[in-house]
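In: Fold the following, please.
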Amino acid sequence: MNLRYSQLGLCIGGLASAVLAVPVYAQEHIAPTVVVTATRQPVKANELLADVTVIDRAQIERAAASNVVDLLSRQPGVQFARNGGPGASVSLYLRGTKPDQTKILVDGVPFNSTALSGSSLQYLSLNNVERIEIVRGAASAIYGADAIGGVINIITRTAEPGLRLDGYAGAGSRDTRQGDLAVSGGDERWRFRLHVNSLNTDGFSSRRGASNRDADDDRYRNEGYGGALSFHPAEGHEVGVSFLEQSGTVQYDSFGGSGNFDDRASFKTSVFNAFVRNRLTSSWSSRLSYGRTDEDRADYSEPAPWDPLGITRRESTNETLSWQNDIALPIGTGLVVVERFEQVARPRETFAEGNVQIDSLGLGWTADLGPHSWQANVRHDDHSRYGDKLTGGVSYGYQLAPDLRASAGVSKAFKSPSLDQLYNVSYGNPDLKPENALNRELGLTWASGNQLVSATYFINTIEDMIGWSGGYANVDKARIRGLTLAYALNVDGWDFAANADFLDAKDRTTGFRLGRRAKQSMNVSATRTIGAWTLGGEWALVGSRYDTNFETNRLGGYGLVNLTARYAIDRDWSVEARADNVFDKQYETARGYGTPGAGVFIGVRYAPR
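Out: Predicted structure coming up:
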């Protein structure tokens, strides 16, 4: 790929001494020393300003969640809707924004596809995830297009020196079987990791009240593999490459036809990442990276006169070339990023046209001075279809007391129409304009010893929002206001966490509430360690919603209770169990689609410590 900003890249040293970009998140963990990387630079959590959650590997294992989406759905500011059983399309609503208005990254590589769901997170194996970082709030000034609601970064596991084997195997309700195996090793210079995973389940009927063949269980099969290799020639220098691939089949039910056809889809998704990291001086580090994601999906539905084969194929590829420079300044730190992104959609039978390119330059600065802290970012994106897009953001924090900090921020963001919305031969509209957003927020955080309390109030206004009116059109204007409250406590073997969201998401054109967003939602969890046992429970409450943006098809509120248990056989071996929806609650996240009833899953984990 040829960078439009290659000339600027040649004089990066001169630029770096003037301006740089900043971290934009604050972790909701109690320990202030945890380092996170969701905004491109490693920064201590207690030095950050934005609204962020970091889920580390220990929390992932303790949650015993079956997939990435289930784990994300319990986090502050996140609501979701699933169109059926395991493997079915999932929509995540981060701070009330549309699913495709959240930037999804895997190891920093853009994972958003042409689908309205935004990405295929449901296919990723959770056992290969090291940590997940959720940045809430508009972040286009750092990550460019699609980051109106925020950013979710899935960071996969890498190797450490020494030979290590780890694995997991389990079985549960609905004839679910899961297995994961990985081997890693190396020394101070060379390190590697290889992993394989498999998930099979009979699932359940995707449709409520289905008949004929649609009434049967809809199976799901997902198998994958991947690896990572890195070389550390000297301190501060690293060359690395990583890859993963997941493929399989998912069955679902028709909402038309006879109901006697086995509606299903085959899928394959992959991520490749290669990078070179160098500490050029004591105050300047550089990272050059290339990332690629591929998604291939074929849907098989009942043949019809207008579609005699009943096959719909979609393929998309994202390629990103990025040069990031981190520089220590006399006051604060900064970053300069030169980037090119290209997305291609195929085949021509589905997409009349199928590619877009964006060349970008991002700058910023972050610093602390006494009780004051601030962050400023600006990014210029040159879109191949829409031309120049300039976004910026600024945040300020003030330490009111040793344990109490207040913050405020404002940022702009944009979302360019997807290739599906623009060029789909059946319903695309090439005259669509980008969506533009302005986000403002206020935050208050109190952290003392083993407790943390945070409150964040935000208003996000979105112009030219793309909606459906006999086809895609820029017909909507949205105003999303909300308050997110979070609390965490760690004491005497107890870990307690709670979060609550109060959301007012409306279409300003019609005055109606945006569909599938509840006004109130809450998650409460508690775990207790007693000797070799770790026992936990979760209670999720979601208020009523409407299935559409026209306040039709009301979906009732619901509450789910999940229980977990872990028994440590020894330092390395453990038995884990999870009981989901223990009271067999009947509920809907999307109109007409089924949801899982009560279920149990038991597994054995080998993880050398």
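
In: Could you use CA atoms for every contact and neighbour count after this?
Out: Will do.

In: top strand in this protein by residue count?
Out: In the chain, taking DSSP state E as the definition, the longest strand is strand 472-491.

In: ok, Leu422 - contacts?
Out: Applying C-alpha atoms under 8 Å, 6 or more residues apart in numbering, we find Leu422 in contact with 428-432.

In: Nearest to Gly85 among those residues?
Out: Nearest to Gly85 out of these is Gly428 (C-alpha to C-alpha; 28.3 Å).

In: Shouldn't that closest one be within a strand?
Out: No - judged by DSSP: H, G, I helix; E, B strand; the rest coil, Gly428 forms no part of a strand; its state is coil.

In: now the other sequence, so there's something to compare against:
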Amino acid sequence: MRVIICVLIYGLLAGIASVFANEPLGQEEFNLGEIIVTNRRASFYSGRATENVSVLTEDKIKDLPARNLSEVLSYITGVDIEPRQGFGRGTSISIQGSDSRQVRVMIDGIPLNNQASGQVDPTRFPIDNIARIEVIKGASSHIWGSALGGVINVITKDTGTTLIPHGSITNSFAEFHTRNHNADLSGKINELGYYIFSSYMESGGEGARDDVLEKKAFGKLSYDLGNSARAICSFGYSAADVNSGEFPADSTVRWQAQPYCFRYGKITWEGHIFDAETIIDVKHSRQDIITRSYLSIDTEDPFWTTVTKDVLYELSINSTLYPRGRDLFVFGADFDWGGLKSNIYLSEEKTLSLQAPYCNYTLRLGTLDFNFGLRYDNNSEFGQEVSPSFGWVYHLDDATATLIRATVSRGFNAPPLLWKYNDDVALGIAPNPDIKAERAWVYELGLESKLVTGLWIKFSLYRADISNAISLAENESGLLYMKNFEKFRRQGADLQLRIKVTEWLSFFGAAVFNDIENRATGETVRGGGKPRQGFDIGIEYKSKSGFAFSLLGNYNRWNEPADYQPNDRKMLLDAKLSQRFKHLATFLNIYNLTNTKYWADYFFPVPERYFEGGFTINW
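Out: A predicted model of the protein is given here:
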């Protein structure tokens, strides 16, 4: 019945909207910033966004000393990745001091957060098949539902457009017996376009039980159906054998092995329905994760083995209209079904379903843009949520291209199924059958300006008042469990500066401050990979001859408890040197340039200084 109601709401919105439909927005109407899709679920210029949005393009990613999505995200101001030892190690994401599970991570709009922890491990995804990364900092529940901390949407490369195939081959070699190979190919035969990608990485690691083997692939097909309609099919695969390395001597478990297999894909139809640009997606993801724990560094027999299977199916219908030829109206609905199995924590499979209609309207009135958003989520396990949003952006009509943004929204975050249903307390972890979704009113204010020639500045403030906030607690039996607290307040600011000295040379710097407080006790909330302070610095040089140099520094003071023995109030420096020719590019990456001893948790120190060199051949 709820599914039928959502479909009827969608049909009603389509009928009403078609009355006001007009011509699509011309480029001259929206001429600020880059085209993005994540904050409206439709093509939109970032300079018109009322949210705090960051974009990394393919060219920018190529200039970074990075091998996977985790390392790329660590260079985005306000997106914090807790460093871990070695290659391919699982890590966490924080945006504006959020928990990792509060950040919704997607590839081409496919949700990746699992129902075991609510998180996504970004080390599992390659970067050479990425066209751009879009990040919304702050609650995005009026668009995407459960997303209290923000949204990261990885948009992959499109299929080719030429009969003659274009492609590239990249090989790199690093210390610790590390090698990385990847290749991609794209083209088009008549109406059929294609893009394929594959990668292989292995590393011996720094010490015993520290080796990693990764295999990743991605493919996309598109077919032109005529009348501006197109069908698209994509599939991604990521699998690895990851060993943890040796844990400290005082640890009961001395090392772990975590092989995983991650599959995701979708089938898309793009066209017009009732004069509306419409996209219909059928999405799927499956995560199979095995964790084997060992009591001795020398043994091959695990003390225990955990097998987890997480599955998601989603149907999304999204339509876009352009009332008055200036405004933007987006409406649609998501229908989800998810399931979780575990050989230890669950005696039977647990499932949930979700129905969620949504809409948002952007109204342009001269130098002022207003956005109104609304989404209704009906979750079979965690109830109903209504998420309104109102924001505006004011454009100063002067040479500084100054923008002032403000947004007020209601966000929420649903906990993962495992926290509610875990029925094996042998490992000291108890379920919470009464756990509720977190809810928050979120306030954001921002300014962006080119004050003088060559100087760009961006300043943002945020505050989130979270009720039913979830954090780790201990029950009367001494078991750990996830508990709803009355109210947490998360607030902070970030400042970014970029100075363009010449056409080829620029400097940048950034500062981020976060504070998370339990309002009932006045205590700072600790743990969970949340930074209190962060500073970024960088130098970028690009010459006409194709030579490029980047020096990037990152300082984070993590919010970890004292028993983690953090050694984190230090700057980590990375560098990249590259030379590009017509069909060849060579590069040298230097990680941890100053050989700094650094960790947020003494279990996971970052590797010592090491080098990676390689080349790319493209045609």
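
In: by how many degrees do the following helix or strand past the longest strand of the first structure and strand 472-491 diverge?
Out: Going down the chain from strand 472-491 of the first structure, the next helix or strand is strand 494-507, by DSSP states H and E. Strand 494-507 of the first structure and strand 472-491 are oriented at 160 degrees to each other (axes from the mean of the first three to the mean of the last three C-alpha atoms, to 10 degrees).

In: any residues touching the next helix or strand after strand 494-507 of the first structure, and which ones?
Out: Counting by DSSP H and E, the next helix or strand C-terminal to strand 494-507 of the first structure is strand 520-530. Here strand 520-530 of the first structure makes contact (C-alpha under 8 Å, 6+ apart) with 74-76, 493-503, 534-543.

In: quick check: angle from strand 520-530 of the first structure to strand 494-507?
Out: Using the same axes, to 10 degrees: strand 520-530 of the first structure against strand 494-507 is 170 degrees.

In: Map Asn595 of the second structure across to the first structure for me.
Out: Aligning on TM-score structural alignment places Asn595 of the second structure opposite Asp584 in the first structure.

In: for the second structure, which helix is longest?
Out: helix 2-20 (DSSP state H).

In: how far apart are the helix or strand that comes right after that helix and its match in the first structure?
Out: With elements assigned by DSSP H and E, the helix or strand that comes after helix 2-20 of the second structure is strand 35-36. Here the mean offset of strand 35-36 of the second structure against the first structure after fitting is 1.1 Å, by mean C-alpha distance after the TM-score superposition for the first structure.

In: Strand 35-36 of the second structure - contacts with which helices or strands?
Out: Helices and strands in packing contact with strand 35-36 of the second structure are listed as strand 44-45; criterion 3 or more C-alpha pairs under 8 Å, 6 or more residues apart in numbering; DSSP states H and E.

In: By neighbour count, which bits of stretch 530-544 of the second structure are buried? Give me those.
Out: By neighbour count with 16 or more other C-alpha atoms under 10 Å, stretch 530-544 of the second structure contains the buried residues 530-542.

In: Please state the offset of stretch 74-87 of the first structure from the chain centre?
Out: Taking C-alpha atoms, centre = their mean, to the nearest Å, one finds stretch 74-87 of the first structure lying 12 Å from the centre of the chain it belongs to.

In: distance of the most centrally placed residue in the first structure from Arg314 of the first structure?
Out: Nearest to the geometric centre of the first structure sits Ile152, at 3.2 Å (C-alpha atoms, centre = their mean). As judged by C-alpha to C-alpha, to the nearest Å, Ile152 of the first structure and Arg314 of the first structure stand 24 Å apart.

In: repeat for Thr391 of the first structure
Out: 31 Å.

In: now the strands for the stretch 301-450 of the first structure?
Out: 311-328, 333-346, 355-369, 372-383, 387-401, 404-415, 435-448 (DSSP state E, counting those that start in this stretch).
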